[in-house]
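Novice: Got a sequence here, can you build the structure:
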Amino acid sequence: MIQATIQAKTLADLDGVQHRFFTRRGGVSAGLYSSLNCGYGSGDGLDNVRENRRRAAAAFDLAEADLLTLHQIHSSEVLTVGAERWRSPGAPKADALVTDRPGVVLGVLAADCAPVLLADPAARVVGAAHAGWKGALGGVVEAAISAMERLGARRERLRAAIGPCIGRDSYEVGPEFPVPFLAQDEANGAFFRPAPRAGHFLFDLAGYLAKRLARAGVAASATGHDTLAGADDFFSYRRNTLKGVRDYGRGLSAIALEG
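Specialist: Below you'll find the model as predicted:
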């Protein structure tokens, strides 16, 4: 059985850095949102989400107000976090956060999209990115790396982890989907293979992100968990959609500098 949090080998044991890929276990929400739903964008009760986020922040020995997430828009927009704090709902619109400040938890929400956590422990700079296919194609991870470099990070020291996301065997896409990826680089065809349904493909989102991180000169690993297949442990937009369910919980992935 998967526990309430998952650690990535590239980020484990980094001095002064804590990270966690939270599963759906260990919260207070019920039914469709059971149980650690951390997304205010869902139809879950606000008090449930707030308590779930409080529990997640407590895992870093911080308060719920110190857990910062975004109104994610599938972009390459990055926000650099200084002393400011904001409340959710009402968070700024972007898809990545970076900081050189302790005392704050950077979080991204996902339910099939890929969370990517990054750290340069020597520079004491961390980042978190939400990478669905649009954000991945548009360069959200590279944008986060550049923002971290502006805070003093160096990409040859950076370590990254791609968290639980929809797996290649689960991610069926239509015939038009590979076109922008192939237009970007014909070699991206390696991340597609024929699906059982004629004219469709299976897409390897984590593999595509790993390639982009490698090209950026950043050491990375993927946890290898498939959110669609792991119903007991992960929220999945597509799994619910295939069942005709219109809403879904949001899983949290987070990183912080120790004080």
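Novice: going forward, measure contacts and count neighbours with C-alpha atoms only.
Specialist: Fine.
Novice: residue nearest the centroid of the chain?
Specialist: Taking C-alpha atoms, centre = their mean, the centroid of the chain lies closest to residue 115, which sits 1.4 Å from it.
Novice: part of a helix, is that one?
Specialist: No - using DSSP: H, G, I helix; E, B strand; the rest coil, the assignment for residue 115 is strand, not a helix.
Novice: do you know how far it is from residue 31?
Specialist: According to C-alpha to C-alpha, to the nearest Å, residue 115 stands 24 Å off from residue 31.
Novice: returning to what we had before: pull up the gap between the residue nearest to the centre of the chain and residue 248, please.
Specialist: 17 Å.
Novice: ok so, going back, would you confirm that the residue nearest to the centre of the chain contacts residue 128?
Specialist: Yes - using C-alpha atoms under 8 Å, residue 115 is in contact with residue 128, at 7.2 Å.
Novice: and for the two, which residues touch both?
Specialist: Overlap of the contact sets of residue 115 and residue 128 (by C-alpha atoms under 8 Å, 6 or more residues apart in numbering) consists of residue 108.
Novice: Flag every buried residue along stretch 145-161.
Specialist: 145-149, 151, 153-155, 158-161 (16 or more other C-alpha atoms under 10 Å).
Novice: quick one: which of those residues sit in helices?
Specialist: Judged by DSSP state H, helices contain the following of those: 145-149.
Novice: how about these in CSV, adding distance to residue 53?
Specialist: CSV is the format used below for these (distance: C-alpha to C-alpha, whole Å):
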residue, distance to residue 53
145, 26
146, 28
147, 26
148, 25
149, 29
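Novice: And this one, please, so the two structures can be compared:
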Amino acid sequence: MAEGADQPVEVIRASLLAGLPHGFLGRRGGVSTGEAAGLNIGLGAEDEPASVAENRRRAVAAVMPGAQLVTVYQVHSPDAVVAQPGWPDADRPRADALVTDRPGLLLGVVTADCAPVLLADHSAGVVGAAHAGWRGAFGGVVEQTVAAMERLGARADRIVAAIGPAIAQPSYEVDDGFRAQFTAGDGQFFAPGRSDHWQFDLESYVAARLTNSGVGQVEKLGLDTYVDPTRFFSYRRATHRAEATYGRQFSLIGLA
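Specialist: I've put the predicted structure just below:
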């Protein structure tokens, strides 16, 4: 049986985004089986296409029934685009964030340890979704998302943002080479680990990038994908277990 197939889709919501259709989803409530069991929505997880399609349908229905789902082809970039309805899968832009001011569109980003960020300017009626792995966050995906929202009429100090399930610092070991890519001022996001290694706080790093970009309020949900296999998919956990593949989860936001 699929992981959590007998359960409803779990939708984790953020208080700062109350009043907007949104949610951070995990693996509960889907139909996929095997190592990607549950609500896998990843097209690259070696899953049955029909199962992925059904999981995506369930995800949309749980967050914003009747909405048109819009996603991008994620490449760990800093790029943010304005969502357009009707992108065929083969023609989706290569980017890692998308924004809209159009009701009826549901923006989706895919993660499996990276930090999903959902953003909104309630007053302007502008929302955004970003996939912020360390590489994208380091490269500026947060800042590009805020800038794209501002071009649609949002104002940075009115934007609120929530960071969903992601790998947490105790679970995220990196080496000296990784640490050396960051500035001395980023030292607050690294805790000493075993010899020549560090524990990286991705969630706090992304939160700081949001704050430094002028975002008014940031909510960290503090949910570690790595340590909760019944609730979340995790790329690093699957790698450590030598599993052949891993599922992906959705983070969604739209305007009704």
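Novice: Quantitatively, what TM-score do the chains reach?
Specialist: Taking TM-score structural alignment, normalised by the length of the second structure as the basis, the two superposed chains have a TM-score of 0.93; 248 aligned residues with a C-alpha RMSD of 1.6 Å.
Novice: on that earlier part again, for the ones in helices among the buried residues of stretch 145-161 of the first structure, which one is nearest residue 208 of the first structure?
Specialist: Checking those against residue 208 of the first structure by C-alpha to C-alpha gives residue 145 as the nearest, at 16.5 Å.
Novice: I'd assumed residue 152 was in contact with that closest one.
Specialist: No - using C-alpha under 8 Å as the test, residue 145 of the first structure is too far from residue 152 to be in contact (10.7 Å).
Novice: burial measure for the closest residue to residue 2 of the first structure other than its chain neighbours, as a count.
Specialist: In space, and not counting its chain neighbours, residue 2 of the first structure is closest to residue 233: 6.9 Å by C-alpha to C-alpha, 6 or more residues apart in numbering. For residue 233 of the first structure, the neighbour count with other C-alpha atoms under 10 Å is 25.
Novice: Can you find the partner of residue 233 of the first structure in the second structure?
Specialist: Matched to the second structure by TM-score structural alignment, residue 233 of the first structure sits across from residue 231.
Novice: Most widely separated two among the buried residues of stretch 145-161 of the first structure?
Specialist: Of all pairs in these, the most separated under C-alpha to C-alpha is 151 and 161 at 19.7 Å.
Novice: related to what we said a few turns ago, quick one: the residue nearest to residue 2 of the first structure from residue 59 of the first structure, how far?
Specialist: 18 Å.
Novice: what ranges do the helices span in the first structure?
Specialist: For the first structure, the helices defined by DSSP H occupy 46-58, 133-138, 140-150, 179-184, 205-215, 237-242.
Novice: hey, which of those helices is tucked in deepest?
Specialist: Mean neighbours per residue, mean count of other C-alpha atoms under 10 Å, is largest over the helices of the first structure for helix 140-150, with a mean of 22.
Novice: what's the closest of the buried residues of stretch 145-161 of the first structure to residue 179 of the first structure?
Specialist: Among those, residue 145 lies closest to residue 179 of the first structure (C-alpha to C-alpha), at 26.0 Å.
Novice: Find the nearest non-adjacent residue to that closest one, please.
Specialist: Closest residue to residue 145 of the first structure apart from its sequence neighbours, by C-alpha to C-alpha, 6+ apart: residue 155 at 7.2 Å.
Novice: and the one you found, what is it in contact with?
Specialist: 120, 145, 149, 216-218.
Novice: count of residues packed around residue 99 of the first structure?
Specialist: Applying other C-alpha under 10 Å, we find 24 residues neighbouring residue 99 of the first structure.
Novice: Kindly report the same for residue 224 of the second structure.
Specialist: The number of residues near residue 224 of the second structure, taken as other C-alpha under 10 Å, comes to 22.
Novice: Quick check: it touching residue 170?
Specialist: No - here residue 224 of the second structure does not reach residue 170: they are 9.1 Å apart, not a contact under C-alpha under 8 Å.
Novice: Kindly point out which residues are neighbours of both of the two.
Specialist: By C-alpha under 8 Å, 6+ apart, no residue touches both residue 224 of the second structure and residue 170.
Novice: picking up where we left off before, how about the residue nearest to residue 145 of the first structure, what's its match in the second structure?
Specialist: Using TM-score structural alignment, residue 155 of the first structure pairs with residue 156 in the second structure.
Novice: State the distance from that match to residue 121 of the second structure.
Specialist: Separation of residue 156 of the second structure from residue 121 of the second structure (C-alpha to C-alpha): 8 Å.
Novice: how far away is whatever residue of the first structure lines up with residue 196 of the second structure from residue 209 of the first structure?
Specialist: When the first structure is aligned by TM-score structural alignment, residue 196 of the second structure is paired with residue 199. Distance from residue 199 of the first structure to residue 209 of the first structure, counting by C-alpha to C-alpha: 24 Å.
Novice: And for residue 165 of the first structure?
Specialist: If you measure residue 165 of the first structure against residue 209 of the first structure using C-alpha to C-alpha, the figure is 11 Å.
Novice: Need the residues touching each of the two.
Specialist: In contact with both residue 165 of the first structure and residue 209: no residue, using C-alpha under 8 Å, 6+ apart.
Novice: Counting neighbours, what do you get for residue 92 of the second structure?
Specialist: With other C-alpha under 10 Å as criterion, residue 92 of the second structure counts 16.
Novice: Please compare the buried residues of stretch 145-161 of the first structure by their distance to residue 50 of the first structure and name the closest.
Specialist: Set against residue 50 of the first structure, the nearest of these by C-alpha to C-alpha is residue 161 (26.2 Å).
Novice: residue contacts, the closest residue to residue 119 of the second structure other than its chain neighbours?
Specialist: Setting aside the residues directly before and after it, residue 119 of the second structure is nearest to residue 161 in space (C-alpha to C-alpha, 6+ apart), at 4.3 Å. Residue 161 of the second structure is in contact with 16-17, 117-120, 210, 215, 217-219, counting by C-alpha under 8 Å, 6+ apart.
Novice: repeat for residue 253 of the second structure
Specialist: Contacts for residue 253 of the second structure (C-alpha under 8 Å, 6+ apart) come out as 20-23, 63, 106-108, 118, 127-129.
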